[in-house]
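S.K.: give me a model of this one.
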Amino acid sequence: MKLHELKATTGSRKKETRIGRGTGSGKGKTATRGHKGQNSRSGGGTRPGFEGGQTPLFRRIPKIGFNSHNQKEYVLINLDQIEKFTFDEINHQTLVENKIIKNDKVLVKILAKGTLTKKVKVKVNKVSQSSKAMIEKNGGTVEVI
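M.R.: I've put the predicted structure just below:
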């Protein structure tokens, strides 16, 4: 026996029913669609989500809140995190190098959670007033891009 001589066992593979291929096939003429009516016609049927005139699910569910298309999302960095950093200059490049942010297109904001004891040079998109005061109190500088 060779590979090209192999055949499926009789009865294990059923022939595909070919619909709409003449009256002799048994599935011709109306092609299993029946006579007349919405679904018998080409392009017939209802749109997705249609529930026969009943208020559809997507309209019954309550709509809550508002999502602005212009909202800017910031990566938040606290002062206690800055205290743990081994580098003294904080900008997008150093944050990407140390894998704190994914890329330099991300917006970064410094918040005042925790305390800061070392001198740091900060150059980011936003800084809270209290964190700016604490950084400058320790002799550091803050530059907002």
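
S.K.: C-alpha from now on. contacts and neighbour counts both.
M.R.: OK.

S.K.: in terms of helices and strands, where is Ile77?
M.R.: Here Ile77 sits within strand 74-78, counting by DSSP states H and E.

S.K.: show me what that strand is packed up against.
M.R.: If contacts are counted by 3 or more CA pairs under 8 Å, 6 or more residues apart in numbering; DSSP states H and E, strand 74-78 sits against strand 107-111.

S.K.: now the helices for the protein?
M.R.: 57-60, 79-84, 92-97, 129-137 (DSSP state H).

S.K.: contacts for the first one?
M.R.: Contacts of helix 57-60 with the rest of the structure, by CA atoms under 8 Å, 6 or more residues apart in numbering, involve Gly49.

S.K.: buried residues in that helix?
M.R.: Residues of helix 57-60 classed as buried: none (neighbour count, 16 or more other CA atoms under 10 Å).

S.K.: in the strand holding Ile77, which residues are buried?
M.R.: Buried residues in strand 74-78 (16+ other CA under 10 Å): 77-78.

S.K.: could you give the separation of that strand from the chain centroid?
M.R.: Mean-position distance between strand 74-78 and its chain equals 21 Å (CA atoms, centre = their mean, to the nearest Å).

S.K.: take the helices of the chain and lay them out in TSV including distance to His69.
M.R.: Below are the helices of the chain laid out as TSV (distance: least, CA to CA, whole Å):
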stretch	distance to His69
helix 57-60	21
helix 79-84	30
helix 92-97	24
helix 129-137	27
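
S.K.: between these, which gets nearest to Thr115?
M.R.: helix 79-84 (5.7 Å; CA to CA).

S.K.: can you list contacts of the strand holding Ile77?
M.R.: Everything outside strand 74-78 that qualifies as a contact, by CA under 8 Å, 6+ apart, is 101, 106-114.

S.K.: residues touching the closest residue to Glu73 other than its chain neighbours, list them.
M.R.: The shortest distance from Glu73 to any non-neighbouring residue, by CA to CA, 6 or more residues apart in numbering, is to Leu107 (6.9 Å). Listed by CA under 8 Å, 6+ apart, the contact partners of Leu107 are 72-75, 124-125.

S.K.: another one to check against the first:
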Amino acid sequence: MRLHTLKNVKGAVHRKKRVGCGEGGGHGKTSGKGGKGQTARSGGSIRPGFEGGQMPLYRKLPHRGFNNYEFRTEYAVINVGDLAGLEAKITEVNAEVLAQAGLVRAGVTKLKVLGDGEISRALKVTAQKFTDSAKAKLEKAGGAAIVA
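M.R.: Below is the predicted model:
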């Protein structure tokens, strides 16, 4: 297969709408823009939420509470049971090792280890957070939970 032999799928290419080319074309006179006014003009549009000068609904309603969405700290989470499935030659685990194994996304900076599942081999795990159960399971198996 070569790039110059590729063909579009049937129905992928549409004829360009010829606006303002006479009444016979179906898009003449006002060219699908309705009557006069702001929205008929080139570049004319009103912002979302604008109600023609009337006090908009979003300004009438009370704004209460706090939203931490922009300032939250996101952690990539992994379970102890998932660590047990790593290759036998791996003894030290961190975010880069987990990314190479495909257990977390590449470029993850913060990692949290949860305690779901069982582990029987000693692993030295470096992460930003551990649950108490995860730390206990890692130490019981002879490993270590290192907070980075």
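
S.K.: TM value for the aligned chains?
M.R.: Here the TM-score for the pair of chains, by TM-score structural alignment, normalised by the length of the first structure, is 0.58; 111 aligned residues with a CA RMSD of 3.4 Å.

S.K.: average offset between the strand holding Ile77 of the first structure and the second structure?
M.R.: Following the fit onto the second structure, the mean deviation recorded for strand 74-78 of the first structure is 0.6 Å by mean CA distance after the TM-score superposition for the first structure.

S.K.: so that strand aligns onto which residues of the second structure?
M.R.: Per the alignment by TM-score structural alignment, strand 74-78 of the first structure matches residues 75-79 in the second structure.

S.K.: follow-up on the earlier one: can you give me the angle the strand holding Ile77 of the first structure makes with strand 107-111?
M.R.: 30 degrees (axes from the mean of the first three to the mean of the last three CA atoms, to 10 degrees).

S.K.: strand 74-78 of the first structure to helix 129-137, inter-axis angle?
M.R.: Angle of strand 74-78 of the first structure versus helix 129-137, following the same axes, to 10 degrees, is 50 degrees.

S.K.: now Gly114 of the first structure. Nearest residue, chain neighbours left out?
M.R.: Asp80 is the one closest to Gly114 of the first structure (CA to CA, 6+ apart), at 4.6 Å.

S.K.: which residues touch the one you found?
M.R.: 113-116 are the contacts of Asp80 of the first structure under CA under 8 Å, 6+ apart.

S.K.: would you turn those into TSV with neighbour count and distance to Arg13 of the first structure?
M.R.: Below are the contacts of Asp80 of the first structure laid out as TSV (neighbours: other CA atoms under 10 Å; distance: CA to CA, whole Å):
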residue	neighbour count	distance to Arg13 of the first structure
Lys113	13	69
Gly114	12	71
Thr115	15	74
Leu116	20	74
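
S.K.: still contacting in the second structure, which of these?
M.R.: Among the contacts of Asp80 of the first structure, the contacts conserved in the second structure (both residues aligned by TM-score structural alignment, their matches' CA atoms under 8 Å) are 113-116.

S.K.: with those in mind, which one is nearest to Asn91 of the first structure?
M.R.: Using CA to CA, these come closest to Asn91 of the first structure at Leu116, 17.0 Å.

S.K.: so what's the aligned partner of that closest one in the second structure up against?
M.R.: With TM-score structural alignment defining the correspondence, Leu116 of the first structure maps onto Ile119 in the second structure. Going by CA under 8 Å, 6+ apart, Ile119 of the second structure touches 80-81, 83-84, 137-138, 141.

S.K.: ok, Lys112 of the second structure next?
M.R.: 75-78, 127-131.

S.K.: now, the most widely separated pair of the contacts of strand 74-78 of the first structure?
M.R.: It's Val106 and Gly114 that sit farthest apart of the contacts of strand 74-78 of the first structure, by CA to CA, at 23.1 Å.

S.K.: neighbours around Leu83 of the second structure, how many?
M.R.: 20 (other CA atoms under 10 Å).

S.K.: who are the contact partners of it?
M.R.: Ile119.

S.K.: tell me the one of the contacts of Lys112 of the second structure nearest Pro56 of the second structure?
M.R.: Looking across the contacts of Lys112 of the second structure and measuring by CA to CA, the closest to Pro56 of the second structure is Tyr75, at 38.0 Å.

S.K.: how much space separates the closest one from Val108 of the second structure?
M.R.: Using CA to CA, to the nearest Å, Tyr75 of the second structure is found at 8 Å from Val108 of the second structure.

S.K.: what does Gly81 of the second structure give?
M.R.: Where Val108 of the second structure is concerned, Gly81 of the second structure sits at a distance of 20 Å (CA to CA).
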